[in-house]
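Participant: okay, structure incoming, though there's no sequence with it:
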């Protein structure tokens, strides 16, 4: 497995002796939360700060998953790295990788994924918690950013698979908000047209209880690139509301 080291992060990591797999594996850091042991091995996340730049250093051992790409199993970080790389190629805003690599040490399969921390960004979950305190202009800009992000995602024929507020990160800019995605493990090709789009988008609206119907129309307007009086928005709102109702009834 060939290591990946992003050109823009190489000098910084090498100045601190962290430009290799072995160095990143050996670096002593405090874990962010408890390790994940669902797949039989373990996977942990650590915070790494270098010269004012933040990173999330993720290490795992024997944390294997079977996919069509690797039917006999591979580190889950391998899939995540491929998906992040694909999103970058397609121009879908998402988190950035600084380093990726894997090693076999005896019977142990190790993997590292180093991503840039989203310092200065807020996840949509936290913005929803203070939604009433935001100005109307801020609310509209956030809705438009989320709609445009979903539009780009589906335009590139991908579904996220977990399009939830906690996986959408936003940052205020001079004239609005930028939005990007994290957690790309479940992303897949968009194959079923409208059905896939509705299925991908609806979970966001089901979790964003703070949004009125008028605000959802703002999001859909950005998603569909339509004016607020568009009958296409009416159509989508009807379909999304129907799916939401079915899901909430169980």
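Facilitator: Received it, and whenever you're ready, just let me know what you need. All values reported here derive from a predicted model rather than from experimental measurement. Numbering: from 1, shown residues only.
Participant: when you work out contacts or count neighbours from here on, use the C-alpha atoms and nothing else.
Facilitator: Noted.
Participant: name the nearest residue to the residue nearest the centre of the chain, ignoring sequence neighbours.
Facilitator: The centroid of the chain falls nearest to residue 182 when counting by CA atoms, centre = their mean (1.4 Å). Using CA to CA, 6 or more residues apart in numbering and skipping residues adjacent in sequence, the residue nearest residue 182 is residue 167, 5.2 Å away.
Participant: where along the chain do the strands fall?
Facilitator: For the chain, the strands defined by DSSP state E cover 4-5, 42-50, 53-61, 64-65, 74-75, 97-105, 108-116, 122-123, 158-159, 168-173, 176-181, 188-189.
Participant: out of the ones you listed, which is closest to residue 222?
Facilitator: strand 176-181 (12.8 Å; CA to CA).
Participant: in stretch 222-240, what counts as buried?
Facilitator: Residues 222-224, 228, 233, 236-237, 239-240 are the ones in stretch 222-240 that count as buried (16 or more other CA atoms under 10 Å).
Participant: ranges for the helices of this structure?
Facilitator: 7-15, 21-26, 76-90, 124-129, 136-155, 194-207, 213-224, 231-249 (DSSP state H).
Participant: and here's the other structure:
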């Protein structure tokens, strides 16, 4: 796979001499958190800020990894997890599902090790849903309805496009304030490494179950509003009541497991 650099960012990256893999790899930047050393490899995330010719700052997240591999039947010897995530970013964009945007992707073998870089545009106008949920008791009714509606619309769009996120925790959903200016999507997804296209619709319940169990704060009435917005229904009907029973059953089972 050739290196990818978003066409609208070529001039900006060229201005800072960062259009190739090795230049980005060599950047000395602090990590935003401790490196991930799972899977027998190493992976880190740093914030990258670049000024354009007008002095405007463009923010990105630079992710670098070494031998951080995932394996599958198609790729039994493994591939960089960033390669899988990059492909999924492109698929989401093609299908019109709001998600993080890739600025650069590339991979090399350095010293016999599989190295990869993924640069994504920062989502500075958004907050992760888990942060919103921590503030839930202090939010206005309008703010709560905006968050529920934006999240439900995003998950509905995700599943309508045939994707299973497969790791749909609140921290992986980013939502903009209802009062934020601009025409950007109200909500978008991150962490697309595990996403896939299920052959049947039934596995999509996994996303709803994960979000329901880990979304602390909203009341039962709030959760019903979310589900009705997701299903695009004015009130529960037979199939939707069955879905509610399934979600409640999974929640009880996993709570007591």
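Facilitator: On my side now, so go ahead. Not measured: the values here are computed from a predicted model.
Participant: quick check: TM-score for this pair?
Facilitator: The TM-score (TM-score structural alignment, normalised by the length of the first structure) is 0.94; 249 aligned residues with a CA RMSD of 1.8 Å.
Participant: the residue in the first structure sticking out farthest from the centre and residue 42 of the first structure, how far apart?
Facilitator: Within the first structure, residue 106 marks the point farthest from the mean C-alpha position, 32.8 Å out by CA atoms, centre = their mean. The gap separating residue 106 of the first structure from residue 42 of the first structure is 16 Å, by CA to CA, to the nearest Å.
Participant: do residue 54 of the first structure as well
Facilitator: 23 Å.
Participant: for residue 184 of the first structure, same thing?
Facilitator: Where residue 42 of the first structure is concerned, residue 184 of the first structure sits at a distance of 19 Å (CA to CA).
Participant: the more surrounded of those two?
Facilitator: Using other CA atoms under 10 Å as the criterion, residue 184 of the first structure and residue 42 rank with residue 184 on top: 22 against 17.
Participant: how far away is residue 197 of the second structure from residue 250 of the second structure?
Facilitator: From residue 197 of the second structure across to residue 250 of the second structure, the span is 22 Å (CA to CA).
Participant: on that earlier part again, for the helices of the first structure, give me a markdown table that also has distance to residue 58 of the first structure.
Facilitator: As requested, the helices of the first structure are exported to a markdown table (distance: least, CA to CA, whole Å):
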| stretch | distance to residue 58 of the first structure |
| --- | --- |
| helix 7-15 | 15 |
| helix 21-26 | 9 |
| helix 76-90 | 9 |
| helix 124-129 | 23 |
| helix 136-155 | 25 |
| helix 194-207 | 27 |
| helix 213-224 | 33 |
| helix 231-249 | 34 |
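Participant: who wins for proximity to residue 117 of the first structure among those?
Facilitator: helix 7-15 (12.7 Å).
Participant: still on that earlier bit, show me what contacts the residue farthest from the centre of the first structure?
Facilitator: Under the criterion of CA atoms under 8 Å, 6 or more residues apart in numbering, residue 106 of the first structure has no neighbours.
Participant: what count of nearby residues applies to the aligned partner of residue 211 of the second structure in the first structure?
Facilitator: Aligning on TM-score structural alignment places residue 211 of the second structure opposite residue 204 in the first structure. A count of nearby residues for residue 204 of the first structure, using other CA under 10 Å, gives 20.
Participant: how about the nearest residue to residue 204 of the first structure, chain neighbours excluded?
Facilitator: In space, residue 204 of the first structure is closest to residue 164, 4.9 Å off (CA to CA, 6+ apart).
Participant: do you know how far that neighbour is from residue 133 of the first structure?
Facilitator: Taking CA to CA, one finds residue 164 of the first structure at 21 Å from residue 133 of the first structure.
Participant: next one: residue 71 of the first structure
Facilitator: Distance from residue 71 of the first structure to residue 133 of the first structure, counting by CA to CA: 49 Å.
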